[in-house]
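Undergrad: Turn this into a model:
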Amino acid sequence: MLASTSAARRLFWPVALLLVLLIGLSLLRGLQPELAGWIGPEQVRLLDRIATASLWLALAWLLVRLLDVLVWSRRARHLPRLLTDLFAALILLTVALVIAARLFQVPLAGILTTSGVAVAVLGFALRDMLASLFAGIALNLERPYRIGDWLEVQPDTVGRVEEVGWLTTRLVTQDGIGLVVPNAQLATRAFRNFDQPMGPWRDHLTVTLGYEVSPARAERILLAAAATVAAIRIEAHRPDARITACGEHGVVWDLRYWVPSYAARVDLRHQLHAAVLHHLYKAGIGPAHRRLDLFHAPMPQRMVEHRTEPDLLLARSDLFGSLPPPELKELAHKARRVRVPAGRPAVRQGEPGSSMFVVLEGVLDVSIEPESGPRRWLREFVPGDMFGEFSLLTGDPRSATVTARTDSLLFEIGKADLMPLMERYPELAERLSGILAYRQADRANGRSEPAEPPPVPVRRTDFLSRIRDFFGLPDDRG
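TA: Here you go, the predicted structure:
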């Protein structure tokens, strides 16, 4: 009902003007003999041409309004106003040229020549305005955006397209603020359209957590928080969390999720921030804060090559973790640095050996060559891992080949380095024999990492005898 009323109101004035002109033209032609005797035949013919021209212009106006009411307004997506105005201007210009040529016998060549000179002068004076005009025409033909699309025309400046005019595009931000952008700017600079192509698009939320939070735990908490926001649980578009940087204040996480539309972005970001803070609070974790370390003494060297680094690694191991700090430093001081280029083996399977290695830098691959069959890869060693302890403590040949995948730095501990400690601490042999027995049992069960010690160690006495024989220690069982 409202649409019908609006259409009738828009057609009223063109139809009324057309009727008035028709009646006036009929009266003029009916009274033409009387008017010719009163004002002269030339003036009567001029009035007739003017009335006829007005009638044709009224018909053109009515045609433009009919197109607006019956065609343009009934499309699913309204055409930009610039296109409809251009079409209306084309109709009116065509009618005006026909009137000039047919009724007033004006040569079109002269009109076009004169208008060409005028256009050149005006074009030079209004070049910026004309650039926006033609940019608007190009944008409407290319249609990189439509009415209702959300555009980011500048960083952090986003608005919904409300109207595409002759010279400018008008947008409204989410705060209800109008934004007018020249068409020339949109045609010559990049902008982001959040609605083309149609469908959900991915947004990001950045969270910085401390280094004490492990990557697996941080990812688990962030994804659990995202799972509680129903609006971002879009089919085939699952949220994910990725580490983007390890900065001075902590680990920077990027929580990526999909939103159905830009209009919902602010509310979704609020919900997701609240969910992340809630889950971090429940987990006893807070976002990392800016920190400043103050020392009243010279800063210690923070280098891998520092002499205290090997003894820290040895202190974390189950082999030497029970040794007093002075003994650990002594053992670390005797250790030799060994550099292994990429592709070179650190040890070979079957070779004799009497030393073990601690990985400080690089990655190494562990492989074995069975009696029958091809070489088989077992695992990799990374910084902090140790290998060769069986050869160090028992003198057994190397049980596998360890090859450097990248240039690596190792610390080698030999029999001569460990001998003084074994002599000073006889109980160390018993502890080491138990650890070797546990590791041997794990290997037999197919596990590459030590598991919980079994209640009854396997072959512990055998390892203890072999360690004592290899290092020449007395047997105190008698």
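
Undergrad: From now on I want contacts and neighbour counts done on CA atoms only, so please keep to that.
TA: Will do.

Undergrad: Quick one: neighbours of the residue lying closest to L103 once chain neighbours are set aside, just the number.
TA: Leaving out its chain neighbours, the residue that sits closest to L103 by CA to CA, 6 or more residues apart in numbering is R49, at 6.1 Å. Other residues lying near R49 total 17 when counted by other CA atoms under 10 Å.

Undergrad: one more to put side by side:
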Amino acid sequence: MFRDLRTAVSSTRRIAAFGLLILALGLGAYVLGTQHQHPRFIQAAGTIFWVVGAYLGIRVFTYVLLDPLLSNRETAVPGFARDLVVFGLYVGAAVLLLHKAGGVNLGAILGTGAIAAAVVGLSLQETLGNLFAGISLHLDEAFRPGDWIEVTGNLRNMAGQETFVGQVETMTWRSVQILTENGDTTVFPNRILAQAVVTNLYAPSGLHRRTLKVTVEPHGPMVDTVAALEQALGGIPHYPHRKPEVVTHSFDMGGVVLELRWWALGWRHGRAANFLAVRLTQTVLNRRGVPLLGPHGATTPRSVPIVLPEGAVPDILERIGLPPDWADELREGIILRRAAPGEAVIRAGDPGGSLFMVMQGGLQVVRVAERTEPYTGLYWEELAELKPGDWFGEGSLLTGAVRSATVVARTPCELVELPKAAFEKCVQRNPQVVDRLVDLMESRSLRMNEAPKAESRREEWLAQIKNWFRL
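TA: You can find the predicted model right below:
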């Protein structure tokens, strides 16, 4: 293993090493000073004096002025600019020392420098190419360590283009080290990156749209399929104003191409969302009996129907405090649904008109949160947990209000959905149950630990329910 000398050498050893260095320099200066009768010793002492003075001067200038200025500058790699400045100072000091101590004519140096530069340039063409490409990359500040980038181009001096995705680890004068999602480190010479197309997957804000295309067999209720996919993809963590969407993109292989779109915070979040989108898409299409189309034809959907347990509808009515004699009529209109882990059942802000009850599995009421661990991205923050026997969505069923929260399946779930169409006739025939419906909304407020509602709020609910069901 390589050892990092900055941490392997203790502070005590550093101080001792500098002390010995200063002692050796002082002893050398003393010895040379005692030999004042010899001109060569005097010249050597002067040379050592100017060398040490130039070195200490550059170090003091770097420590006192250069480092503080560059550390406060918003640049990709301040150390790179610092190294260039320090290198220039050392070259300038070396030229002046040759003139001062060695008596070398600067004109002669400049005259022969062109020939020497040509020879050095030809022999170090690769190195100089990386150096100037590195200067260009750092001045552009197109990316910096920590950013995920996508590099497209002729990366290995072979025929054709290829694409590489990874996180920038370090940027030096010669190369850029990129860490892949597999934990491997790839080193790209600067000139390769300078000639390639680089897409910064984090800049400017890290929020970027990702897409996924799937080809399905044409079928009648395409609008319903698109709506079901959009609903399910709501399980991808997203901002309320950046909801996932599904559009009919084009035609291919005799089928319809659906494009799934969502917004991701950073590349790794987009990658994780892509995996979830593929799984949810396959689950929803298979559940709805929609075949996928590919080079070998259409797939065969397989779905096991849900069986409503005996006495489930009376149990639902009993739990929400409604007359048990509604069971026979409601049984005809209720919808049995499944939800896969990570699938959204309802999304905050969407219109709604149904109530859900959990028969099996667990769900969570969530809101989006931005985090950096285990990677930069959007995550669901759990607000409440829903277990078998719990219900949700009554606000939209009873008042027609938009969904107030997002509910995502945590485990495989089976749900009973009670839509307004199945509920409305019973309410119109028994308008006296309106008070019970308001009690249902108040009980939900208490279960969600909300503040008690004032009497005016109850009257407002009564008016909304009567208007919604046309009572």
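
Undergrad: The alignment partner in structure 2 of R217 of structure 1 in helix, strand or coil?
TA: With TM-score structural alignment as the matching criterion, the partner of R217 of structure 1 in structure 2 is D224. At D224 of structure 2 the chain is in helix, as set by DSSP: H, G, I helix; E, B strand; the rest coil.

Undergrad: Likewise for I109 of structure 2?
TA: helix.

Undergrad: In structure 1, what residue corresponds to it?
TA: Match for I109 of structure 2 (TM-score structural alignment): I111.

Undergrad: Same check on E126 of structure 2?
TA: By TM-score structural alignment, E126 of structure 2 lines up with D128.

Undergrad: ok, now D147 of structure 2?
TA: Match for D147 of structure 2 (TM-score structural alignment): D149.

Undergrad: what's the answer for T211 of structure 2, then?
TA: Residue pairing (TM-score structural alignment): T211 of structure 2 is matched to H204 of structure 1.

Undergrad: if we can go back for a sec, how near is the match of D147 of structure 2 to L205 of structure 1?
TA: Note on D149 of structure 1: its distance to L205 of structure 1, by CA to CA, to the nearest Å, is 23 Å.

Undergrad: So those two - more neighbours on which side?
TA: Between D149 of structure 1 and L205, counted using other CA under 10 Å, D149 has the larger neighbour count: 18 against 14.

Undergrad: ok, residues contacting the strand or helix carrying W461 of structure 2?
TA: Per DSSP states H and E, W461 of structure 2 falls inside helix 455-468. Identification of contacts with helix 455-468 of structure 2 by CA atoms under 8 Å, 6 or more residues apart in numbering yields L398, T399, G400, V434, D435, V438.

Undergrad: now swap in stretch 115-127 of structure 2 and tell me
TA: L128, R174.

Undergrad: Which residues belonging to it are considered buried?
TA: For stretch 115-127 of structure 2, burial by neighbour count (16 or more other CA atoms under 10 Å) applies to T127.

Undergrad: what does stretch 233-251 of structure 1 give?
TA: Going by neighbour count (16+ other CA under 10 Å), the buried part of stretch 233-251 of structure 1 is R233, P239, D240, A241, I243, H249, G250, V251.

Undergrad: ok, back up a step: which residues are in contact with the match of D147 of structure 2?
TA: R160, V161, N193, F194, D195, Q196.

Undergrad: The fifth one maps to what in structure 2?
TA: Just to be clear, that refers to D195 of structure 1. By TM-score structural alignment, D195 of structure 1 lines up with Y202.

Undergrad: Quick check: which element contains F390 of structure 1?
TA: Per DSSP H and E, F390 of structure 1 falls inside helix 389-394.

Undergrad: residues in structure 2 aligned with that helix?
TA: Counting by TM-score structural alignment, helix 389-394 of structure 1 falls onto no part of structure 2.

Undergrad: Surely F381 of structure 1 and S367 touch.
TA: No: the pair F381 of structure 1 / S367 is not scored as a contact, 11.2 Å apart, by CA atoms under 8 Å.
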